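**Student:** sequence? don't have it. structure:
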């Protein structure tokens, strides 16, 4: 509660993106966060309860504890992380969603490898709130102000410039020459002007940060004919929902005054599922958007892949390439490998100025900071191996090394926390935050907590990988051996019921499914374990002998 006795909620990063889109008119016809009737209708029919087309549930998710204090009809104040009042919400609905159903309807899957599904189940609040918003002020941005526009501002700009046909291009990645050729073609064939409209709110975890991407866009746009192309940033939180997301993106661009919208292969696709297959068919997004094209009032421009033909020294659509012509390609995986290893990237693939910007932010791995994150049962040998690794890395030199041992962090950083699941997760988040700052500044963080829960470990990985490497080491020493080593008698107390919630006895340990390395200290010495880790770091490119 605030001093006016009105309930107040601090918006999450996704909610801040959503509320900006709602208040600016980018999410028209929405006037606020969906109420329950609209939410149910969107899941079932891709429409609001009044029949308007809208494919994405835009909801205000909160904790169950906070929701208990609310009553329908009251006014909720919505604030940014600094406490600035952004808007008020007139509460119309409070409900507990069926998140399994939402995942299947929106994402077509309940697979936790889908970032939208994972967010839904592990980061979004348990209760949804819906109602009409009243704006107080839009969220403040201090970066790239010259590239940020509301729908009304872009419409006015297009009118001033005399742009009657505007084709929008959506991206969450740096643009290279194939993207440029695709947009060239679209604008030329339509006799339209081009809006490069990248997402700079929330994209897929692990994507290149928006500061770097915008610098890349600023370099690329110099290679378009003058007065034909405009760059504007979209502070959207993507859901990576494939076909539904394509319809959503088209509706948003219509609200910004665009007449056409480019949809390429696998639009807003999140990659591979647990079976190693794409979550969505390559052109499913195009098909669904085309289905609603007339109703949306914006033309869908469908494109297949654009490839570089060596003999012609030009980019063509795949269907335009003759069987005997050699095609040069660099996959996203290969491009990232060349970037992290400092290898040459050919000029036919990308402009040198763009690569320079990428190399500034993402130097070769052996020049980046990284985090080595140990996880395992109490007594598994994490701290011993972590200390051995620290000494060897300090011996090598080149980067500062910091050890964040579980017991030491508990004493100095988290002494007030209990051993409840909530507090254990908070302790790991604190360790992850410190490790991310060390990594961001080019150092090495070695973390050695128990970290029994997979969800918070994934959260820490995503945080650290924004700035450098994350290497998870599962110290998988058997429980019996951990008990045998127990000098403090903690396992014995847990077995006798004197110590409750002890990991491995009456509280679960969720073993990592895909760690970078798995060790068993009952079979090898700490020195040998440390050497195995160094070999892994060398293989991944983070150190050089």
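**Tutor:** Great, that's in hand. Note that the structure is predicted; figures quoted are calculated from it, not measured.

**Student:** alpha carbons only for contacts and neighbour counts from here, please
**Tutor:** Fine.

**Student:** what residues does stretch 301-321 touch?
**Tutor:** Stretch 301-321 is contacted from outside by 178-179, 181-182, 186, 260-265, 286, 325-329, 348, using C-alpha atoms under 8 Å, 6 or more residues apart in numbering.

**Student:** what about those residues, which are in strands?
**Tutor:** Using DSSP state E, the members of those that fall in strands are 260, 261, 262, 263, 327, 328.

**Student:** which non-adjacent residue is nearest the last one?
**Tutor:** On the basis of C-alpha to C-alpha, 6 or more residues apart in numbering, the spatially nearest residue to residue 328 that is not a chain neighbour turns out to be residue 308, at 5.5 Å.

**Student:** pasting the second one now:
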């Protein structure tokens, strides 16, 4: 570990080993148990190693974890609002003893760092969500991640870096905290205001950042997150191309663009505090906190998780201790009679305010409608349209789910034929039996293997959808959580239409063309859906079909009408 002290940001802890120590540790690590990091863990590790998470020296132990949850501080009293933990599965954890060393590998198996296991415990994810996010509502993406994607055991201990994670993209836009501090020194920048974003920037954002820089008499660092953001957000490749277009519209010699490999938690006020600390570590002196900073939107009851200026209030309470100055901002709005943007609280009575919400912007993008230049520059809109064409040009997945014998495969075949007849996109049928034969022949019918089979279908469907094709899937898919994961995978690249073929059990069993229900009743097939294993009915499918009252041809036509109403076909 090394410590860097510069005029920018104070002490920076860098956890990479030097040459000789690095090689010795690399040789020793060949005998260590290895953990393959998840995308979120890899982001966390990169910022631990390069000092972005200073003063942390590893993944948290129980004392720091408990103190952060209770008081937004480490056990020694240092202000730190977000737990940085390493979650592993029980099988891996059971192999470890306190004092063991493990290797930390990226998804391709490359050894990034080693870690000494000082502690191991099972957290209460519900309590963590309540403490950090103020809720247990699974509509909050941070809570949903804890409950559905985190492994059950936390291990804590110091980490030592061997190699930085490899990034092949936007290399000139990526800087470690030390590199960014050195750049500021080279440019002669002494006051730097940072802007955090996970969305494309439009003219309101540009106006906000220019005003903030002028107010602080500082240069501007636009530092978007290119790690994990909120599910459904625009991919960072598209966003960075948009930022690069927008950068041309700023005054010369005033602004830098640098990418931050952060895994956001969408934690609102706590996250704003965390972001301020991270920007201080990167050498910034000021930090913009706008309306609903890092807010995840609305809860399951339709209410905002956080107040619009809760984040500003929390950062203001700790501003002196943070060592970085907050630049608070109201939402910027376009005042038509002035033909310019202004903070919302400066609009005068009688003035006309124009606004396009995020939902409305996405609708216009989806339908190819006009987006006025007062809202966003044409070159930014063009980049977005390249990646997110109108729905009629997007790929999509039709995902049939229902009991064995419900009619899924028959309807799916009929739909495939009708879509191929229409033309315009390649169509692929991923029928449950065919996938079992060609993709999952080694799998059994345990719950674990059935889930794995569905996730494989989801992965293939997501790839087809991403490349603007049509995937028609027809597995039983009995479990809600697995279907939710498939939906999330597919929607990252296009449309997902879930069709519940809700034919009742007694009808499916009466059909029983394969004799499967009879074998299940006789105990010859264990864990058979609908008999000895549950089918979890979809809660909000896009379409419900009961084949008692319609033919396969009629059912396929209903799906086509739904696709037309959603804008995927015309």
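**Tutor:** In hand now; what should we look at? These figures come from a predicted structure and were not determined experimentally.

**Student:** for the counterpart of the residue nearest to residue 328 of the first structure in the second structure, give its distance to residue 150 of the second structure.
**Tutor:** In the second structure, the residue paired with residue 308 of the first structure according to TM-score structural alignment is residue 334. According to C-alpha to C-alpha, to the nearest Å, residue 334 of the second structure stands 42 Å off from residue 150 of the second structure.

**Student:** give the contact list for residue 456 of the second structure.
**Tutor:** residue 439 are the contacts of residue 456 of the second structure under C-alpha under 8 Å, 6+ apart.

**Student:** that one matches what in the first structure?
**Tutor:** That one, residue 456 of the second structure, aligns with residue 430 by TM-score structural alignment.

**Student:** and if you look at residue 286 of the second structure?
**Tutor:** So residue 286 of the second structure corresponds to residue 260, using TM-score structural alignment.

**Student:** and what of residue 69 of the second structure?
**Tutor:** Checking TM-score structural alignment: residue 69 of the second structure goes with residue 43.

**Student:** can you confirm its match is in a strand?
**Tutor:** No. Residue 43 of the first structure: not assigned to a strand; according to DSSP: H, G, I helix; E, B strand; the rest coil it is helix.

**Student:** so it touches residue 104, yeah?
**Tutor:** No. Residue 43 of the first structure is beyond contact range of residue 104, at 9.2 Å (criterion: C-alpha atoms under 8 Å).

**Student:** which one of those two has more residues nearby?
**Tutor:** residue 43 (20 against 14; other C-alpha atoms under 10 Å).

**Student:** and the gap between residue 157 of the first structure and residue 231 of the first structure?
**Tutor:** 12 Å.

**Student:** for the aligned partner of residue 241 of the second structure in the first structure, give its distance to residue 233 of the first structure.
**Tutor:** Alignment note (TM-score structural alignment): residue 241 of the second structure maps to residue 215 of the first structure. Relative to residue 233 of the first structure, residue 215 of the first structure is positioned 12 Å away (C-alpha to C-alpha).

**Student:** and for residue 316 of the first structure?
**Tutor:** 28 Å.

**Student:** also residue 159 of the first structure?
**Tutor:** For residue 159 of the first structure, the distance to residue 233 of the first structure - C-alpha to C-alpha - is 19 Å.

**Student:** look at the two and report which has more neighbours.
**Tutor:** Taking neighbours as other C-alpha under 10 Å, residue 159 of the first structure and residue 233 compare with residue 233 leading, 22 against 12.

**Student:** still on that earlier bit, so between residue 157 and residue 231 of the first structure, which is more surrounded?
**Tutor:** Per other C-alpha under 10 Å, whichever of residue 157 of the first structure and residue 231 has more neighbours is residue 231, with 19 against 14.

**Student:** what's the match for that one in the second structure?
**Tutor:** Checking TM-score structural alignment: residue 231 of the first structure goes with residue 257.

**Student:** also residue 141 of the first structure?
**Tutor:** In the second structure, residue 141 of the first structure lands on residue 167 (TM-score structural alignment).

**Student:** what's the answer for residue 245 of the first structure, then?
**Tutor:** So residue 245 of the first structure corresponds to residue 271, using TM-score structural alignment.

**Student:** which residues touch its match?
**Tutor:** 81, 82, 264, 265, 293, 294.

**Student:** go on, residue 375 of the first structure?
**Tutor:** 382, 448, 449, 450, 451, 452, 472, 473, 474, 475.

**Student:** need those residues in JSON lines (columns: neighbour count).
**Tutor:** Shown next, in JSON lines, are those (neighbours: other C-alpha atoms under 10 Å):
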{"residue": "382", "neighbour count": "28"}
{"residue": "448", "neighbour count": "28"}
{"residue": "449", "neighbour count": "25"}
{"residue": "450", "neighbour count": "24"}
{"residue": "451", "neighbour count": "25"}
{"residue": "452", "neighbour count": "23"}
{"residue": "472", "neighbour count": "20"}
{"residue": "473", "neighbour count": "22"}
{"residue": "474", "neighbour count": "24"}
{"residue": "475", "neighbour count": "26"}
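
**Student:** which of these map to contacts in the second structure?
**Tutor:** For the contacts of residue 375 of the first structure, the contacts that are reproduced in the second structure, applying both residues aligned by TM-score structural alignment, their matches' C-alpha atoms under 8 Å, are 382, 448, 449, 450, 451, 452, 472, 473, 474, 475.

**Student:** how far away is the second one from residue 408 of the first structure?
**Tutor:** Between residue 448 of the first structure and residue 408 of the first structure the distance, using C-alpha to C-alpha, works out to 10 Å.

**Student:** and the aligned residue in the second structure for residue 66 of the first structure, what element?
**Tutor:** The alignment partner of residue 66 of the first structure in the second structure, by TM-score structural alignment, is residue 92. Per DSSP states H and E: residue 92 of the second structure is located in helix 90-94.

**Student:** which residues of the stretch 1-150 of the second structure fall in strands?
**Tutor:** Here the stretch 1-150 of the second structure has its strands, by DSSP state E, counting those that start in this stretch, at 2-6, 10-14, 34-36, 58-59, 86-88, 101-105, 111-116, 119-121.

**Student:** fine by me, thanks again.
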